[in-house]
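> quick one, structure for this:
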Amino acid sequence: MQDCKVIALCNQKGGVGKTTTTANLGVGLAMLGKKVLLIDADPQGDLTTCLGWPDQENLSVTLQTQMKKVIYDEPIDPNAGILHHTEGVDLIPSNIELSEMEMTLVTAMNREHTLATYVNEIKGNYDYVLIDCMPSLGMTTINALVAADSVIIPVQAQYLSAKGMTQLVKTINKVKRQIKPNLKIDGVLLTLADMRTNFAKVTSEFIKQNYSGVIPIYDTVIPIAIKAAETSAVGKSIYEYDKGSKVAEAYAQFSKEVLMDGEKQHHKAKSTFSR
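Prediction:
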């Protein structure tokens, strides 16, 4: 399988629906016929828990295991540790041991490319690889950005959350300038939104005024709902847990947006190459 797209879902602020978005985008793309790998790049292991593996400490192979092998130049079995979810996505899990990676990466040779080296080993089997980043801009997140082709930024419909995007965008642009020239931002996704409130409307307007024309903004808005938060406790996507809900419909629409965007970029790249 060729032309795999690697997307980092990134925001240094926690609680913006990043992990929920990674899981439901992944399953949404799988429902559209794509082969999808999710990578949990957060030591808290929320994505791993969200997909039904809460006992992360007993997993024999995690992302930390594989990154450590890259650092010490040991052979990697690309299929080792991959977990298969019943809704058609695969997962590279994580646990608290990944927190050690921050310090290890500081002294590692070619440190920014450690995760990219691993991803390049496994991405040939997939159409999409989605990386759920930790809520910080440390070395593990930098690794995720270098491994990615593009970035999706989930932003909670709150003014301070939107305002905090500035530092994230600066970091992405710095990675682009210094390490990964072809890294791009696919778009900003407004999450946890109650568009009946003035607060959410002001946030939406703030993002459009400050970033429209610079960063794409997805048409889809993910509404706030208790059911969406509950999915992490049952190991299911929103499509299984609350089928037909507004949140499920929104994530299905978002998955189509991402797929259409990816296909447009692919056709554009092919036409440019063929000239």
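
> switch to C-alpha atoms for all contacts and neighbour counts from now on
Noted.

> those strands in the stretch 101-250 of the chain, which residues are they?
128-133, 150-156, 184-193, 217-223 (DSSP state E, counting those that start in this stretch).

> buried deepest among these, which one?
strand 128-133 (a mean of 26; mean count of other CA atoms under 10 Å).

> report the distance from that strand to the chain centre.
Taking the mean of its C-alpha atoms, strand 128-133 sits 4 Å from the chain's own mean (CA atoms, centre = their mean, to the nearest Å).

> give me the angle between the helix or strand containing Q253 and strand 217-223.
Assigned by DSSP states H and E, Q253 belongs to helix 246-274. Inter-element angle recorded for helix 246-274 and strand 217-223: 160 degrees (by axes from the mean of the first three to the mean of the last three CA atoms, to 10 degrees).

> I'd like the structure of this one too, to check against the first:
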Amino acid sequence: MGQVLVIANQKGGVGKTTTALNLGAVLTELGKDILLVDLDPQGGLTFHCGHEPDELKLTIYNALQNEDMTNEIILETNFGPDLIPANVDLAVSEMELMNTVARERRLTAILNPIRNNYDLIIIDGQPSLGLLTLNAMTAANQVIIPISCEYLALRGVDGLMKMIKKVQGQLNSNLKVNGVLPTMFDRRTNHTEWALKQIRDRFEPKIKVYNHIIYRSIRFAEAAEAQEPIIHYAKNIPGADGYRNLARELIKNNEI
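Here you go, the predicted model:
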């Protein structure tokens, strides 16, 4: 059965969507069958994959209501991976799922029938610790936590770690944290150097902090506007190399 990886952090703007998209693109180039899952009502991953979220009639919202619709909502991308899209309709799903039986396993019911079709399913989690994030953790085998190299980003991680421990103890004992991915590193400032040291001190040695640092670059924003992965739009920048090296490490460690 294929692996499920969730890119998680309750803080927005730390590179979750960028990581999901570019990791999926690199792994596809390396010969892996990848499914991307947009679990954020903002639909950023969906847009970045070349689809206009507000124009879609069927999204993951519909599959959460009826998992039999899963195959109907899967879209293709122009760079290889398949996509389960999202749009603003997803914003009301948490409220609607509150009284649903096995509400924390709705995403699991969507993904389990199609897991064998892919080497890896990558979930782009929403920036919160709500029911959708709980669903992602329950469905996943693995977690990668992107943290931007700044003080406020590090402060908010404790809540996420508490949720992971609760899921491991009550809902999904197979869930493991693969590692923490430092993002938005700006080598021109002392602050990011300090923040990176704080990230390593906070997590290591219990949780790995990847050496594949994602350097800040305006090219990431330009790639998003162009609806392309960074490995296609600006393939030679250090951030692109970071995602290539992360993908190779996941394969080397048999995490895919």
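
> TM-score of the superposed pair?
TM-score for the superposed chains, counting by TM-score structural alignment, normalised by the length of the second structure: 0.97, backed by 256 aligned residues with a CA RMSD of 1.2 Å.

> on that earlier part again, how far does the helix holding Q253 of the first structure sit from its chain's centre?
15 Å.

> of the strands of the stretch 101-250 of the first structure, which is nearest E112 of the first structure?
For E112 of the first structure, the closest of those is strand 128-133, at 14.5 Å, according to CA to CA.

> what range in the second structure does that closest one sit on?
Aligned using TM-score structural alignment, strand 128-133 of the first structure spans residues 120-125 in the second structure.

> show me the helices in the stretch 101-250 of the second structure, by range?
106-111, 131-139, 151-155, 157-170, 190-203, 218-226, 230-233, 238-252 (DSSP state H, counting those that start in this stretch).

> next, the angle from the longest one to strand 176-183.
Put plainly, it is helix 238-252 of the second structure. Using the same axes, to 10 degrees: helix 238-252 of the second structure against strand 176-183 is 170 degrees.

> looking at the helices of the stretch 101-250 of the second structure, which is buried most?
helix 131-139 (a mean of 25).

> quick one: contacts of that helix?
Helix 131-139 of the second structure is contacted from outside by 4, 6, 8, 39, 94, 103-108, 111, 123, 125-126, 143, 163-164, 167, 171-172, 175, using CA atoms under 8 Å, 6 or more residues apart in numbering.

> in space, what's closest to D3 of the first structure - neighbours in sequence excluded?
D127 (6.8 Å; CA to CA, 6 or more residues apart in numbering).

> thinking that neighbour is in contact with L38, fair?
No. In this structure D127 of the first structure lies outside contact range of L38 using CA atoms under 8 Å: 11.3 Å.

> so these two - more neighbours on which side?
L38 (26 against 19; other CA atoms under 10 Å).

> what's the match for that one in the second structure?
Match for L38 of the first structure (TM-score structural alignment): L36.

> now do the SS call for its match.
State at L36 of the second structure, reduced to three classes by DSSP: H, G, I helix; E, B strand; the rest coil: strand.

> for it, give me its contacts.
Contacts of L36 of the second structure by CA under 8 Å, 6+ apart are A20, L21, G24, P81, D82, L83, I84, I121, I122, I123, D124.

> 10 Å instead, please
Contacts for L36 of the second structure (CA atoms under 10 Å, 6 or more residues apart in numbering) come out as 4-6, 20-21, 23-25, 45-46, 49, 74-75, 77, 81-85, 120-124.

> quick one: what's aligned to E94 of the second structure in the first structure?
Looks like E94 of the second structure aligns to E102 there (TM-score structural alignment).

> need the contact list for the aligned residue in the second structure for V221 of the first structure.
In the second structure, V221 of the first structure lines up with I213, judged by TM-score structural alignment. Contact partners of I213 of the second structure, counting by CA under 10 Å, 6+ apart, are 148-149, 180-185, 196, 238-239, 241-243, 245-246.

> out of these, which comes closest to L90 of the second structure?
Out of the contacts of I213 of the second structure, the member with the shortest distance to L90 of the second structure (by CA to CA) is S148, at 25.9 Å.

> the match of V221 of the first structure and E193 of the second structure, how far apart?
Distance of I213 of the second structure to E193 of the second structure, computed by CA to CA, to the nearest Å: 11 Å.

> overlap in contacts of the two?
C149, F185.

> which residues touch the match of E94 of the second structure?
E102 of the first structure sits in contact with G138, M139, T140, T141, where contact means CA under 10 Å, 6+ apart.
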